[in-house]
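**Student:** Output the structure for:
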Amino acid sequence: MKKQPERPVVITDAARSQGDQLRSREIRYVSMMGLRAACLIAGAILISVKPPLLPVWLILCAAGMVILPWMAVLIANDRPPKSRAERAQSQQPAPTHRVLEDKPAEEREHRVIDAED
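**Tutor:** Have a look, this model is predicted:
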């Protein structure tokens, strides 16, 4: 019996759908905001328990509550990384227009195409 490959073979360079991208960004945002809520709850529990080095733990919890929302918004609004083909395309120089003749347009001979001939 022939074994099936573990991952399907990708035959296209198409990017993930917008819906898939949105779903993954939503999951990351909600998980980071859940971690922020956990920092708030941990801070409240620490205050009631009063462990040694309480100010250090509270500073860490407060830093998590301040930094995590900022990071969550940045990550949620970020686009997926460019593919190798997109990076190669953006690094190519823009096409330049060549001047075929040194004469100004007024001095060049123009070819006239007559519809009756």
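**Student:** Going by C-alpha atoms from here, please, whenever you check contacts or count neighbours.
**Tutor:** Will do.
**Student:** Can you give me the neighbour number for residue 44?
**Tutor:** Using other C-alpha atoms under 10 Å, residue 44 is surrounded by 14 other residues.
**Student:** three-state assignment of it?
**Tutor:** Three-state call for residue 44 (DSSP: H, G, I helix; E, B strand; the rest coil): helix.
**Student:** ok, it to residue 68 distance?
**Tutor:** 18 Å (C-alpha to C-alpha, to the nearest Å).
**Student:** ditto for residue 34
**Tutor:** 10 Å.
**Student:** To check against the first, give me the structure of this:
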Amino acid sequence: MKRQAYQPILITDAPRSQDDQLSSRQKRYVLMMSVRVACLIGGAILVGVDAPLLWLWLPLCAVGMVLVPWLAVLLANDRPPKEEHRLANRFRPRHREEPGPTALTAQERPHRVIDGEP
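**Tutor:** Now for the predicted structure:
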């Protein structure tokens, strides 16, 4: 296995630190949960004042209170995307100039000999 030469990382190419990622995910989670609290308070106020179109606003608030926590947890556990070069070779088609081993007949295929004695 060949070792790759050391490639220095440019500061502009360096990924964000784990602490930075964690703090941004925490801020996003708190913001989304505050939206959930706003939906709860808004729904309570709409019921209290007997607002017009209550049949429309109340389900919207309920959907917000149910979906926002789910999305908040998904986004809080999200991590940055993988680097592109890690998967670049996996999806690139392979070009063969000579026929592969499956294109040869059984007699034409090279035989592997395993010798039991050294």
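**Student:** what about residue 34 and residue 68 of structure 1, which has more around it?
**Tutor:** residue 68 (20 against 13).
**Student:** The helix or strand containing that one packs against which elements?
**Tutor:** According to DSSP states H and E, residue 68 of structure 1 maps onto helix 54-77. For helix 54-77 of structure 1, the packing partners by 3 or more C-alpha pairs under 8 Å, 6 or more residues apart in numbering; DSSP states H and E come out as helix 18-49.
**Student:** Mean distance between the helix it packs on and structure 2 after superposition?
**Tutor:** When structure 2 is superposed, helix 18-49 of structure 1 averages 0.7 Å from its matched positions, counting by mean C-alpha distance after the TM-score superposition for structure 1.
**Student:** What is the corresponding segment of structure 2 for that helix?
**Tutor:** The alignment of helix 18-49 of structure 1 onto structure 2 (TM-score structural alignment) spans residues 18-49.
**Student:** next one: that stretch to chain centre, how far?
**Tutor:** When distances are taken as C-alpha atoms, centre = their mean, to the nearest Å, stretch 18-49 of structure 2 is centred 22 Å away from the chain's centroid.
**Student:** Stretch 47-54 of structure 1 too?
**Tutor:** The answer for stretch 47-54 of structure 1 is 40 Å, by C-alpha atoms, centre = their mean.
**Student:** before we move on, what about stretch 85-95 of structure 2?
**Tutor:** A distance of 19 Å separates the centroid of the chain from that of stretch 85-95 of structure 2, by C-alpha atoms, centre = their mean.
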